[in-house]
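Colleague: Using only what follows, build the 3D model:
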Amino acid sequence: MSLTRALIDVGPLRGSPVFRRLWIGRTVSVLGGFMTMVTVLYQVWDMTHSAVWSGAVGLAQVIPMVVVGLLAGSWVDRGDRRRIYLIATVGQAVCALLLAVQGFTGGVPVAGVLVLVAASSCFGAIGGPAAGVFVPRLLPKEQVAAGLALNQVSGQAMMLLGPALGGLFLGWFGVGACYLLDALTFACAFYGAFGLPALPPEGEPSRAGVRGVLDGVRFLTGHRVVRGALITDLAATVLAMPVSLFPLVNAERFGGDPRTLGLFMSAVAVGGVTATALSGPVTRLGRPGLVMLCGAGTWGVALALFGLVSDPWTGLALLAVAGGADALSVVSRVTIVQTRTPDALLGRVTAAEQIVGQGGPHLGNLRGGLVAGWTSGATALVLGGLLCVLAVTYVGTTTPELRDGTPTEDQ
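Modeller: Reported below is the predicted structural model:
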């Protein structure tokens, strides 16, 4: 196989100027978001020196995502997704500007900072489902997986770059300037989406309120392939998420060296970027369900083995493998959701997928911490990895449509 075929498929960037502009705007905005994530954590810690308040930052981001998400998905499926996305982008930019103002003035208590973070998360919970329809509406079906892989690789690259830049800018310019820079990046996202055509739902619009949400839930529970994809993702994150265990495992196995601890997350991200950059054969395969099952299973095996090793370089290599497998699994999950869901339901299903993708890791980190408290960090890793493999095997065995890529009766 040639190197060109192995590399990520950039056909969507060459063939669709609209997608290219959207992708560039999204990439810049994601970079600003990761810089702000570091800035918020730094500011909250600097104001309180409290781990409780630092932990509250995560709650301020996740709770609005869950509470607002499904209702926002119903709204998205009744209106012009482009207009809704632009409104949400403006809302996030305003929140970033208010964070910048308080960063420069220093007159807002820590609770006020968290309120602004939560407000920004609410707008993100609206914009995410709206953006979920862009790729399948802008690209031919055979290029959807490649477009989603491009989104994934840019997001993971910014996850590597953003925190580092955020730390540098914090040292040079302070928290206010970092928030202001994030606000400016939303202008790029707005410009990227402004040239999109109107994107109303195709088919019957969503019913208003709770009835529309219940229609989306009925689709999720009834469609075996989409349901299997979301369950597989939950199995990987809730049962085997390792991040909360890294400090403990580092102390148990690697002498507590902070340099080793810092490399753990970097190894996961490097593996994800590398795998996505070489995802050309995977996205061209046309079997996202099989790829997702294999990726989630490999994630569990790699993390279980990481819990057993004592050599730091072997451990970092296993984390890179886990990160690569997870990245391919995420690309495949999003591909399944966006190609198997009717457009009229896509906002609600994307909202549910967003909740799974955001909430699963937090629950997984909580699970890992509780199990480690009863046993040890290594035991929690090994047990979680093995449970993940068992759960993924069960989903693959009981959902042949997901494994084989065959049509289902409910489609």
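Colleague: Please count neighbours and contacts with C-alpha atoms only from this point.
Modeller: Fine.
Colleague: need the longest helix for this protein.
Modeller: helix 17-48 (DSSP state H).
Colleague: Can you mark which positions in it are buried?
Modeller: Neighbour counts over helix 17-48 (16 or more other Cα atoms under 10 Å) mark 18-45 as buried.
Colleague: Contacts only, for residue 320.
Modeller: 267, 268, 269, 270, 271, 272 (Cα atoms under 8 Å, 6 or more residues apart in numbering).
Colleague: element containing the nearest residue to it once chain neighbours are set aside?
Modeller: Nearest non-adjacent residue to residue 320, counting by Cα to Cα, 6 or more residues apart in numbering: residue 271, 4.1 Å away. Assigned by DSSP states H and E, residue 271 falls within helix 258-277.
Colleague: Let's compare: structure for the following, please.
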Amino acid sequence: MLLRYLTAATLARVGDEMVAFTLVLLVLQRTDSAVLAGVTGAAYAFPAIVTGPLLGAWLDRTQYRRTALALNQAVLGAVMVAMLAVVGHSAHWVTPMLAAVAGTTLPLVSGGFTSMLPSLAPREGLPRANSLEAASFGAATITGPAAAATITAVASVEAAAVVIAVTAALSVLAIGRLPALPAGDGPREPFLSSVVAGLVHLARTPRLRASTVTTTLLMGVTGMLLITLPLHMESLGMPRSAAGYLWAALELGSVATALLLGRFQTRWRPEQVVMLVVAAYGLAFTAWPLAGSFAVLLVLAVATGLVEGPMLPAMFGARQVYSPVALQGRVSTTAASLRVGAAALGQATAGLLVPRVGTHTALLLVAGGLMAASGAGWLAGRLSGAAVSTDQGAAYVG
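Modeller: Coordinates of the predicted model:
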């Protein structure tokens, strides 16, 4: 059953990872506007800030998870086909509007799938399932940008958009093979109260809050990279699409350590792993502006990914350890919505900032931002809040 889950989740995520990169390339190619590229990427991600908590509350009480996941993929495929007709051939506002339609249910791709894990894997098997889940994210992040870059270089960016639509259709078929999970058996509180309960739990659980703050700010910095890296390729004499291979190299290293170190990192509390890894990740990025060739930068990307690998399993672990099963949907999609929303702000900021300060300075800002994210998470965890179950913590650490 876990294999079916990983197949469906990875297919959906491959398409999603192609979208952000392909949209940037499509807009840059047809309009040559970094600002519009940033706004379009932000429009794809920004609605998740609002929809994530709502979708999570609904997932915790519905038996139609498969239908929601499949519908999200169908909408994504339709929007990508529509993008081919409108980008560069209509008013600029149409492009981000379409992107926003596809992004409305975006938290389902990450949080919606991940929230199913506690129901599909036994509790003692969750650390291994989390490592496989991190590998799913990593495999998608390797394949997505690399596929978009290769298809764009060999054929065209339009062909990459078509491949996204095809991948979305295949993921719908894979989702149909997943089991229909029963509706949550928690108390049937009013819907809006249920939404607020997820937000309150995230805000009042210090260790979960520390992980969430750190990973949310991490995604804001990652959003900056989506704009910075394609533009940085020009300084190395490479086409903009070559940035896709950097993303693939990052995730290749990340998947390696996520799989190899997954069982060992349970010796420490998950939020501690998250904060330490993100700080080291930022430190690794300080070397990127020094790379004088694409080959050197590619090696640095693999090394940086090796540093970042343990973060995702630890992030999933923090959500599972510090949240009851009845809140898993809300916690996963709300946290995912915060991450996606932060990435949107990062892209929009980079679209305005990078043309002014240059890509070398932008990469240094990325490094500093990651280290600041770790510090902000540590401060957030120090604030007083609700007590954490020591039994849950022991189950993960021991």
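Colleague: Could you quantify their similarity as a TM-score?
Modeller: The TM-score (TM-score structural alignment, normalised by the length of structure 2) is 0.77; 384 aligned residues with a Cα RMSD of 4.3 Å.
Colleague: picking that back up, tell me which residues are up against the helix holding residue 271 of structure 1.
Modeller: Contacts of helix 258-277 of structure 1 (Cα under 8 Å, 6+ apart): 7-8, 149-150, 152-153, 156-157, 159-160, 243, 246-247, 250, 254, 312, 316-317, 319-328.
Colleague: picking up where we left off before, other SSEs contacting the longest helix of structure 1?
Modeller: helix 11-15, helix 51-76, helix 110-131, helix 134-138, helix 144-173, helix 175-194 (3 or more Cα pairs under 8 Å, 6 or more residues apart in numbering; DSSP states H and E).
Colleague: what is the orientation angle of that helix with helix 110-131?
Modeller: Interaxial angle of helix 17-48 of structure 1 relative to helix 110-131 (axes from the mean of the first three to the mean of the last three Cα atoms, to 10 degrees): 160 degrees.
Colleague: before we move on, back to that, Serialize the contacts of residue 320 of structure 1 to JSON lines and add fields for neighbour count and distance to residue 374 of structure 1.
Modeller: Converted to JSON lines, the contacts of residue 320 of structure 1 look like this (neighbours: other Cα atoms under 10 Å; distance: Cα to Cα, whole Å):
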{"residue": "267", "neighbour count": "21", "distance to residue 374 of structure 1": "27"}
{"residue": "268", "neighbour count": "24", "distance to residue 374 of structure 1": "26"}
{"residue": "269", "neighbour count": "24", "distance to residue 374 of structure 1": "29"}
{"residue": "270", "neighbour count": "20", "distance to residue 374 of structure 1": "31"}
{"residue": "271", "neighbour count": "25", "distance to residue 374 of structure 1": "30"}
{"residue": "272", "neighbour count": "26", "distance to residue 374 of structure 1": "31"}
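Colleague: Please produce TSV containing those residues, extended by distance to residue 386 of structure 1.
Modeller: Shown next, in TSV, are the contacts of residue 320 of structure 1 (distance: Cα to Cα, whole Å):
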residue	distance to residue 386 of structure 1
267	21
268	19
269	22
270	24
271	21
272	21
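Colleague: Can you find the partner of residue 39 of structure 2 in structure 1?
Modeller: In structure 1, the residue paired with residue 39 of structure 2 is residue 56, using TM-score structural alignment.
Colleague: Once you drop chain neighbours, what's closest to its match?
Modeller: Using Cα to Cα, 6+ apart, the closest residue to residue 56 of structure 1 is residue 114 (7.9 Å).
Colleague: There's contact between that neighbour and residue 57 in this structure, I believe.
Modeller: Yes. Here residue 114 of structure 1 reaches residue 57: they are 6.5 Å apart, a contact under Cα atoms under 8 Å.
Colleague: on that earlier part again, please say which position in structure 2 the residue nearest to residue 320 of structure 1 maps to.
Modeller: Using TM-score structural alignment, residue 271 of structure 1 sits opposite residue 253 in structure 2.
Colleague: Now for residue 197 of structure 1: which residues touch it?
Modeller: residue 82.
Colleague: Under a three-state scheme, what state does the residue mapped onto it from structure 2 occupy?
Modeller: Using TM-score structural alignment, the partner of residue 197 of structure 1 in structure 2 is residue 180. Of the three states, residue 180 of structure 2 takes coil according to DSSP: H, G, I helix; E, B strand; the rest coil.
Colleague: Residue 349 of structure 2 now?
Modeller: Residue 349 of structure 2 is classified as helix under three-state DSSP.
Colleague: Which ones among the contacts of helix 258-277 of structure 1 lie within strands?
Modeller: If you go by DSSP state E, the contacts of helix 258-277 of structure 1 have nothing in strands.
Colleague: and which of the contacts of residue 320 of structure 1 is nearest to residue 396 of structure 1?
Modeller: residue 272 (23.0 Å; Cα to Cα).
Colleague: Under the alignment, what does the residue nearest to residue 56 of structure 1 map to in structure 2?
Modeller: That one, residue 114 of structure 1, aligns with residue 96 by TM-score structural alignment.
Colleague: And for residue 357 of structure 1?
Modeller: Match for residue 357 of structure 1 (TM-score structural alignment): residue 339.
Colleague: now do residue 324 of structure 1
Modeller: Checking TM-score structural alignment: residue 324 of structure 1 goes with residue 306.
Colleague: Also residue 67 of structure 1?
Modeller: So, by TM-score structural alignment, residue 67 of structure 1 is matched to residue 50.
Colleague: Could you pull up the contacting residues of the nearest residue to its match once chain neighbours are set aside?
Modeller: Distances taken as Cα to Cα, 6+ apart put residue 337 closest to residue 50 of structure 2, at 7.5 Å, once the chain neighbours are dropped. Neighbouring residues of residue 337 of structure 2 by Cα under 8 Å, 6+ apart: 48, 49, 50, 51, 52, 53, 106, 107.
Colleague: Now a ChimeraX select for only the buried ones of these.
Modeller: In ChimeraX syntax, the buried subset of these is picked out as below (16+ other Cα under 10 Å):
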select :48,49,51,52,53,106,107
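Colleague: In JSON lines, list the contacts of residue 337 of structure 2 along with distance to residue 195 of structure 2.
Modeller: Listed next are these as JSON lines, based on distance: Cα to Cα, whole Å:
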{"residue": "48", "distance to residue 195 of structure 2": "14"}
{"residue": "49", "distance to residue 195 of structure 2": "13"}
{"residue": "50", "distance to residue 195 of structure 2": "11"}
{"residue": "51", "distance to residue 195 of structure 2": "10"}
{"residue": "52", "distance to residue 195 of structure 2": "10"}
{"residue": "53", "distance to residue 195 of structure 2": "6"}
{"residue": "106", "distance to residue 195 of structure 2": "17"}
{"residue": "107", "distance to residue 195 of structure 2": "15"}
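Colleague: Filter the contacts of residue 337 of structure 2 by whether they're kept in structure 1.
Modeller: Of those, the ones still in contact in structure 1 (both residues aligned by TM-score structural alignment, their matches' Cα atoms under 8 Å) are 48, 49, 52.
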